[in-house]
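**Q** Here is my input, please return the structure:
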Amino acid sequence: MSSTQGSIETQEAIERFAEALHQRIGADRYRLWFTHGVRFDLEVGESPDDGKPTVVVVIRTSGPFAAQRMGNSFATELRAAAMIACGERARYRIDVEEAEQPAPKKRTRAAKVAAEKKATAKSGGRRSTARQASGRASSGRQSRGRRGSANSLASLLAQSTATGDDSSGASRGGRGRSRGRVEHDPIAASELPEEDEFDDDELDEDDLEESKPRSSKSKLPPLPESQPTGGRTLESFITGPCNEFAFSAAMMAVATPSVATPLFLHGPTGTGKSHLLAALANEFRTRRRMRRVVLLTAEQFTNDFVVSVVSSCLHALLRSYRDVDELLIDDVHFLAAKTATLREALYTVETLASAGKPLVFSANLPPSDIRGLTGEVAGRMASGLVCPLAALDQQTRFQLLQRMVATRCVLGCDNALLEEVSELIGGDARAAGGIANLIGMLQRMFRREPTIDEIRRYGGDLLRSTRVAPTLRSIEKAVCETFGLEGDGLRSKAQTRRVSEPRTLAMYLARQHTGSAFTEIAKHFGRRSHSNAISAISKVENWLSSGKPIGAGDGAMSAQDAIARVESRLRVG
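**A** Next comes the predicted model:
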């Protein structure tokens, strides 16, 4: 048979088949049977009724058991979905892909002899039948391949599209007789064991030992609901100068979990914090063999705490959180100003840290800069290793776009175009995903690779939204939060060091990040003359060269550190 060539028509037909099957069997059954280790393909075959060429939807699965259950349970739905996607003459077939067989268990010589005798006795009566079925399947596939290869898959799909208006009626009419015409792979069917062939005597003693239930004395509390990792791994994380330090820390946490705990990741939105947390959870489950790994958001932790207080089951909740092997909490800044939740979070973190359990947190700011986070909680979260993640640099954005376009778009995309687009978007990885979806949509619409002008035309709002220019008001707010001042403290007439030096720094940053004139900057910060804004430039440059601390008391910090914190807040928004 001739297989698909990755054209847009083929991809659309496969998507129509998947959508029709999803609607007929429901989301839960589709996710259970057709998302893991199953893929769809199209081939040209011949109809068993008249021998004419038709489209065959191939469902490729990795195991004979799954293939048998699909054929027995979803024959009608698969047939109807194929007819809707590729026309009323379309059929389907289930293929079993060869998988790498695991190494057999070591057995004693006596056990091997007994197993060989039993296998010989059971399979002797079925060998001739299986050999005949295999021969018929081989000859049938050869004849179909010779006749099907002469027909174009694209032309058959075009014919099915032309008659698509009648496909729904045909599918309803064919549901009663579809089970008799379903095409299964004869070889795959012959390899499937019958239900009555399994015997308890064939189990090894090791298997029986593993199947014994655990003692009730060692029963652990149920785990809190953990967030799915979504296939995010350390191998799929794209590294660059913006996140290399955090990635190295994550690798160290996997290799030596008790060295730097808790691990705290912070950075603006779209820098890969959630990806790293999900990847760490996956690594601890697979590589470190930890069974009780919990990944959740701070909002989920808060909701669980509130529900447990209302339902008077706080003790059970706290036990479930404190009996884990690893705890990973995303968006810790959500806990700010929630006094009772912060207290219980602190006790949980202290309990796990004292037991040597690995802890990983993430937030948009470092612990000491999150307003509303108590000093004890911030100190405990910063006691391990604090790793910043900056906005994605241009090279990292380019590599990310390459990967997303390869997985989300039907056609390829020129590297020169992707490099030009990566220079237009900001450092948010989620915006890069939106651009990749836009390119895929334009490919479907134009049936070719889009140009940069077309991307600008249809994705202008997306390109502009990725770069939010700071304003005088946002700079004032960021400086006040960094130095712990009131909202309008920089506009006051106070001349104390605690206020005047942050005001000078704010005027310097306003000139660097906005296009405002010196007069406008001075007026916004309550100064009478533009000369104050001009002198602020030279003052801050002297502070940077000399390393002079800015501010007073506990809030004093170097000029370079202050600028880095303010710019981090500006990126977060």
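**Q** When you work out contacts or count neighbours from here on, use the C-alpha atoms and nothing else.
**A** Fine.
**Q** what's the neighbour count on the nearest residue to V38 once chain neighbours are set aside?
**A** In space, V38 comes closest to T61 once its chain neighbours are excluded; the distance is 4.6 Å by Cα to Cα, 6 or more residues apart in numbering. Residues within reach of T61, counting by other Cα atoms under 10 Å, total 24.
**Q** correct me, but T61 touches G37?
**A** Yes: contact criterion Cα atoms under 8 Å: T61 and G37 qualify, at 6.0 Å.
**Q** List the residues that contact S168.
**A** 83-84 (Cα atoms under 8 Å, 6 or more residues apart in numbering).
**Q** That one and P450: what is the separation?
**A** 34 Å (Cα to Cα, to the nearest Å).
**Q** same thing with R456?
**A** Looking at R456 against P450, where the rule is Cα to Cα, the gap reads 10 Å.
**Q** just checking, I84 touches G169?
**A** No: the criterion here is Cα under 8 Å, and I84 misses it with G169 at 9.3 Å.
**Q** circling back to that earlier point, run through the residues that contact the residue nearest to V38.
**A** 37-39, 67, 94-97.
**Q** Just the buried ones from those residues?
**A** Buried by 16 or more other Cα atoms under 10 Å: 38, 67, 94-96, out of the contacts of T61.
**Q** Out of those residues, list just those in helices.
**A** Judged by DSSP state H, helices contain the following of the buried ones among the contacts of T61: A67.
**Q** can you tell me which of the buried ones among the contacts of T61 are in strands?
**A** 38, 94-96 (DSSP state E).
**Q** which one of the buried ones among the contacts of T61 sits closest to S422?
**A** V38 (33.5 Å; Cα to Cα).
**Q** From R29, how far off is that closest one?
**A** 13 Å.
**Q** How about S171?
**A** According to Cα to Cα, S171 stands 21 Å off from R29.
**Q** These two - which one has more neighbours?
**A** Using other Cα under 10 Å as the criterion, S171 and R29 rank with S171 on top: 22 against 12.
**Q** need the contact list for the more buried one.
**A** By Cα under 8 Å, 6+ apart, S171 lies in contact with 79-81, 83-84, 88.
**Q** which one of those residues is nearest I25?
**A** A81 (10.3 Å).
**Q** Pretty sure that closest one sits against F17.
**A** Yes: the pair A81 and F17 passes the contact test of Cα under 8 Å, sitting 5.3 Å apart.
**Q** to compare against the first, here's another:
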Amino acid sequence: MSVTETAGAKDLTGELQDALINRVGRDRFRMWFGQITQCHRVGRDVVVDVAAQFALDRIGSRYMIDLRQAVVDVCGEGVSVSLQLAPDKPAQPVEADDAQADSQTESAATLRSDEPSETATPAAAAPSRRRSRGEAPRDNVQPLLQVSSFQSASSDDPVPPRRRRVASWDQIVVGKSNKLAATAARMICDTPGSASPLFLWGTHGTGKTQLMDVVATELRRRHRLRRVISMTAEEFTNDFIGSVTGSGLPGFRRRYRDVDALLIDEVQFLPGKRATSREMLYTIDSIVRAGKQLVFAADRPPMEIPGLGQDLAGRMAGGMVCSLSPLDHEMRTQMLQQLCDAEDLGIDHQMLADIAGNVCGDGRVVSGIACRLKALVSMHDEPVTYDQITEILSDLISIGSSSYGFADIQTAVCNTMGLPKDALQSKGQSRNVSQARMLAMYLAREHTGATYGDIGKYFGQRSHSAVIAATRRIAGDVQDGKTFAIGNRSIPAKQVLESVQNMLRSG
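**A** Predicted structure coming up:
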């Protein structure tokens, strides 16, 4: 094999490793795919060398669909996949071979996106050690299994695409609530590093993780960037702790600083981890200096995450900060119609619009509704009716029910406005607390049917007339387009109200 072919095989191996990690997870990758030694092209065929027979058999029987889809992600459709036992190399002195194995292990750790190096299974390294000590070479190495990348081994039907991760802009619904964030994401997909870091924030179910998945996919496919790491802050923390106690920090730092792009979700879980936060700060500095792309996501802006630290929050806010609001009626309708049309359910769009108008703004709930509708359609040979749909979705479209209590409303308001849970029952009179308390009173009156007196008693021993004034004030603020103070920002009252209702309905 020439030098050019060897370099191409290394690139293909690294890209396929990244694609497999995204599909099967770090643990399964390390256990079964960690013994893949090399991948190379032979015409329209991708040949995958596996170090051990047992791992080859396991991949062939359990993970060929994942392997084929990973090849499609990297090479496109129409490429077949072959597995074969890796040919043995000539025996070398133990010392030289061990040094080479250490170098390969370190390189694999760098390619591995986010896997803690200390979790590598001893079995994965055992075959190469045995071969280095002069084990007899295997004879008659032939491809064990060859299956088209887009066809099942046991059927002529196409393999259905995995739907765990969004891989295309066609699956993203863009509207008023996420237009700025989607535009910024497209911008960095077109020109990586043009807005780094990009920080996406919003309550759960607003599409932050979906946008990050699309960005990661686009960077790999369009720009052929091999070292694109997408993970959560918890995974980053676990890998850091494992490196400190096990493999050492140099390997960890090479893994995360020598990247093409780093995407970290759920940043709000970093506070309280001083050493991890400090390492994250240095990692950000290194990647920004290299002109590479950083993307973060959290449930609130970086400067308002308690305990994050001014230095780290400032660096995360140093690029572009974009908010995502709960999905409005139009976006929920478009998303539900898109999901149902993709499954060819044949449900009238007006019925879907009515359903979307009676559910919360959480995108995950809308996706769950589409799954239920698919099951409902499969149960009946004739078109489903609106009554059948509302019956199967009764627990999700019970708008205005009395299932919410004072405590539920208090928790939702405090989480949305970034206040301590007991703030609404205190005597505090600051603008943030007063507005939050009035909003909670308004929602309590709307959703619980409790008397003004009971509401006032719960929220800080307020009088009957104070609750009446609060409900009228909130209704007027929403109608007049006034704003609420949340941290250092002013957010439209209607948007805050929708965020709280979204949190209530989605539990």
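**Q** Sticking with the residue nearest to R505 of structure 2 when sequence neighbours are not counted, tell me its helix or strand.
**A** For R505 of structure 2, ignoring the flanking residues on the chain, the nearest one in space by Cα to Cα, 6+ apart is C360 at 5.8 Å. For C360 of structure 2, there is no host helix or strand (DSSP states H and E).
**Q** Could you measure from Y442 of structure 2 over to Q429 of structure 2?
**A** The value you get for Y442 of structure 2 to Q429 of structure 2, if Cα to Cα is used, is 17 Å.
**Q** repeat for Q334 of structure 2
**A** For Q334 of structure 2 relative to Q429 of structure 2 (Cα to Cα), the value is 42 Å.
**Q** what's around the aligned partner of S367 of structure 2 in structure 1, how many residues?
**A** Alignment note (TM-score structural alignment): S367 of structure 2 maps to G433 of structure 1. Residues near G433 of structure 1, counting by other Cα under 10 Å, number 17.
**Q** Tell me which residue is most central in structure 1.
**A** G230 (4.1 Å; Cα atoms, centre = their mean).
**Q** Where does the corresponding residue of structure 2 for that residue fall, secondary structure wise?
**A** Under the alignment (TM-score structural alignment), G230 of structure 1 pairs with R165 of structure 2. If you go by DSSP H and E, R165 of structure 2 is not part of any helix or strand.
**Q** does R165 of structure 2 really touch M212, like I thought?
**A** No: R165 of structure 2 is beyond contact range of M212, at 9.9 Å (criterion: Cα under 8 Å).
**Q** can you give me the strands in the stretch 301-450 of structure 2?
**A** 320-323 (DSSP state E, counting those that start in this stretch).
**Q** residue boundaries of the strands in the stretch 251-400 of structure 1?
**A** 263-266, 293-297, 326-330, 359-363, 385-388.
**Q** Could you check which of I84 and G169 of structure 1 is surrounded by more residues?
**A** More crowded of I84 of structure 1 and G169, by other Cα under 10 Å: I84, with 28 against 13.
**Q** quick check, that one in a strand?
**A** No: counting by DSSP: H, G, I helix; E, B strand; the rest coil, one finds I84 of structure 1 to be helix, located in no strand.
**Q** mind checking how far it is from G270 of structure 1?
**A** Distance from I84 of structure 1 to G270 of structure 1, by Cα to Cα: 39 Å.
**Q** Could you do A137 of structure 1 as well?
**A** 52 Å.
**Q** ok, now H315 of structure 1?
**A** Taken as Cα to Cα, the span from H315 of structure 1 to G270 of structure 1 is 36 Å.
**Q** just the helices in the stretch 251-400 of structure 2 please.
**A** Under the criterion DSSP state H, counting those that start in this stretch, helices of the stretch 251-400 of structure 2 are mapped to 274-289, 310-316, 329-342, 349-356, 363-379, 386-392.
**Q** To Y452 of structure 2, which of these lies closest?
**A** helix 329-342 (30.5 Å).
**Q** which residues in structure 1 does the closest one align to?
**A** Going by TM-score structural alignment: helix 329-342 of structure 2 matches residues 394-407.
**Q** what do you get for stretch 179-190 of structure 2?
**A** Using TM-score structural alignment, stretch 179-190 of structure 2 corresponds to residues 244-255 of structure 1.
**Q** Between Q334 and Q429 of structure 2, which has more neighbouring residues?
**A** Q334 (18 against 12).
**Q** Am I right that the more buried one is in contact with G175?
**A** No: counting by Cα under 8 Å, Q334 of structure 2 stays clear of G175, with 9.6 Å between them.
**Q** Okay, buried residues for stretch 284-293 of structure 1 please.
**A** 284-285, 292-293.
**Q** Let's have those residues in a markdown table, adding distance to L359 of structure 1.
**A** Output for the buried residues of stretch 284-293 of structure 1, formatted as a markdown table (distance: Cα to Cα, whole Å):
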| residue | distance to L359 of structure 1 |
| --- | --- |
| F284 | 11 |
| R285 | 14 |
| R292 | 13 |
| V293 | 10 |
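**Q** Mind naming the longest helix for structure 2?
**A** Longest helix in structure 2, counting by DSSP H: helix 3-24.
**Q** Repeat that for structure 1.
**A** Structure 1, longest helix under DSSP H: helix 127-148.
**Q** to the chain's geometric centre, what's the distance from that one?
**A** When distances are taken as Cα atoms, centre = their mean, to the nearest Å, helix 127-148 of structure 1 is centred 42 Å away from the chain's centroid.
**Q** related to what we said a few turns ago, and of the contacts of S171 of structure 1, the nearest to D369 of structure 1?
**A** The closest of these, once distances to D369 of structure 1 are taken by Cα to Cα, is A81, at 54.8 Å.
**Q** what separates the closest one from R232 of structure 1, distance-wise?
**A** Counting by Cα to Cα, the gap from A81 of structure 1 to R232 of structure 1 is 31 Å.
**Q** Of these two, give the one with the bigger neighbour count.
**A** A81 (28 against 18).
**Q** who does the strand or helix carrying the more buried one touch, helix- and strand-wise?
**A** Element membership for A81 of structure 1, per DSSP H and E: helix 75-86. Packed against helix 75-86 of structure 1 by the contact rule (3 or more Cα pairs under 8 Å, 6 or more residues apart in numbering; DSSP states H and E) you find helix 8-25, strand 53-61, strand 91-96, helix 153-162, helix 167-174.
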